[in-house]
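Asks: need the 3D shape of this:
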Amino acid sequence: MSDLRELYQQVILDHNKNPRNFHAMPDASRTVDGYNPLCGDHYTIFLRLDGETIREVSFTGSGCAISKASASVMSSTVKGKSKEEAGQLFDTFHRLVTGDASGLSAAELGRLAAFSGVSEFPARVKCATLAWHTLRSALEGTEEKVSTE
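Replies: Model prediction:
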């Protein structure tokens, strides 16, 4: 199991150092800011929608390794998905990081599995979910600033 944890740690470190889709999107359909006042993580999520499909997603901002890696994985995971599929991915990720992953298969989790250890550190759950809550707000059309508090 330690090999698996090490692999997950490498995935998180890679996405932190080399975040995917890390850029502003001036022509975004929706833009929402998210903030975690406990640790100072702050991200802006940009979406370009084509009907019910997420054509492009990107983010800017700064935060801890877990929050940045989570935003990076989120952005590459939901790209090309429908709003409904992205909502299901939000639910899956939230269950994973809050320790309610029973019944989730490795196939369902995919790259999200790298965050399975977050549930052991309750203080980091908000770091991991910030970008995802901000995405959900953008998908719902609520462009108010999202806070983890």
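Asks: alpha carbons only for contacts and neighbour counts from here, please
Replies: Noted.
Asks: who touches stretch 77-91?
Replies: Outside stretch 77-91, the residues within contact range by Cα atoms under 8 Å, 6 or more residues apart in numbering are 52-57, 132-133, 136, 139.
Asks: between those residues, which has the most around it?
Replies: Among the contacts of stretch 77-91, the one with the most neighbours (other Cα atoms under 10 Å) is Val57, at 29 neighbours.
Asks: compare with the first, here's sequence two:
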Amino acid sequence: MDDQFRELYQEIILDHNRSPRNFGSLKDATHTLEGHNPLCGDHYVIYLKIKDGRVEDVRFEGKGCAISKSSASVMSEFIKGKKVSEIDQYIELFQKIVRGELDPAEYLEKLGKLAVFAGVSEFPMRVKCATLPWHTLHNALHGKQNDHVSTEE
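Replies: Just a heads-up that it's a prediction; the model follows:
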């Protein structure tokens, strides 16, 4: 990862950790799911309001490291307004980028800020931190509402 990309990665992680977007509960959520990584203690609840096949609103609450919190925050901004039918492709792309399987430069236009999470691939132990909110989102969208997901596996 080049220095400019590394700086942007650090800036986004720190900004979204200090001031997470869409933080808090959502009273009229249609989908709610708890995600937990017992190995590190990251713990979040994702709230979604799905209307007409789109994510009308999204919120999250909980606690965890800077990477997991900023990932949840950026994710919440990114998916708001998107069709549920297209979100799975973004979940897959994000996971491949944080695992270092894709060149983030090729996906900057499509993923925006999410591409900077490629920096996580330099720290394999932190991949689960970045992907916890995304695993939780995926499971919430695919029928595991009002349940919980663990990244312990």
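Asks: tabulate the contacts of stretch 77-91 of the first structure (TSV), appending distance to Asn36 of the first structure.
Replies: Shown next, in TSV, are the contacts of stretch 77-91 of the first structure (distance: Cα to Cα, whole Å):
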residue	distance to Asn36 of the first structure
Glu52	28
Thr53	28
Ile54	25
Arg55	27
Glu56	24
Val57	20
Trp132	12
His133	11
Arg136	16
Leu139	19
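Asks: nearest to Leu38 of the first structure, of these?
Replies: His133 (15.7 Å; Cα to Cα).
Asks: quick one: what helix or strand has the closest one in it?
Replies: His133 of the first structure belongs to helix 122-140 when elements are defined using DSSP states H and E.
Asks: looking at the contacts of stretch 77-91 of the first structure, spot the one nearest Val73 of the first structure.
Replies: When these are compared against Val73 of the first structure (criterion: Cα to Cα), the nearest one is Trp132, at 10.0 Å.
Asks: gap between the closest one and Ser76 of the first structure?
Replies: Distance, Trp132 of the first structure to Ser76 of the first structure, using Cα to Cα, to the nearest Å: 12 Å.
Asks: same thing with Ile54 of the first structure?
Replies: Distance from Ile54 of the first structure to Ser76 of the first structure, counting by Cα to Cα: 11 Å.
Asks: can you give me the strands for the first structure?
Replies: For the first structure, the strands defined by DSSP state E cover 30-36, 41-50, 53-62, 146-147.
Asks: just tell me the aligned range of the last one in the second structure.
Replies: When you say that, I think you mean strand 146-147 of the first structure. Using TM-score structural alignment, the residues of the second structure aligned to strand 146-147 of the first structure are 149-150.
Asks: mean per-residue distance, the matching stretch to the first structure?
Replies: Superposed on the first structure, stretch 149-150 of the second structure shows a mean distance of 0.3 Å to its aligned residues (mean Cα distance after the TM-score superposition for the first structure).
Asks: which residues touch that stretch?
Replies: For stretch 149-150 of the second structure, the external contacting residues (Cα under 8 Å, 6+ apart) are 33-38, 132, 135-136, 139.
Asks: quick one: it to chain centroid distance?
Replies: When distances are taken as Cα atoms, centre = their mean, to the nearest Å, stretch 149-150 of the second structure is centred 14 Å away from the chain's centroid.
Asks: what do you get for stretch 75-84 of the first structure?
Replies: Chain-centre distance of stretch 75-84 of the first structure: 11 Å, with Cα atoms, centre = their mean.
Asks: go on, stretch 89-102 of the second structure?
Replies: That offset, for stretch 89-102 of the second structure, works out to 11 Å (Cα atoms, centre = their mean).
Asks: what are the buried residues along that stretch?
Replies: By neighbour count on 16 or more other Cα atoms under 10 Å, the buried set for stretch 89-102 of the second structure is 90-91, 93-100, 102.
Asks: sort out for me which of those residues are in helices.
Replies: 90-91, 93-98 (DSSP state H).
Asks: where in the second structure does stretch 121-135 of the first structure fall?
Replies: Per the alignment by TM-score structural alignment, stretch 121-135 of the first structure matches residues 123-137 in the second structure.
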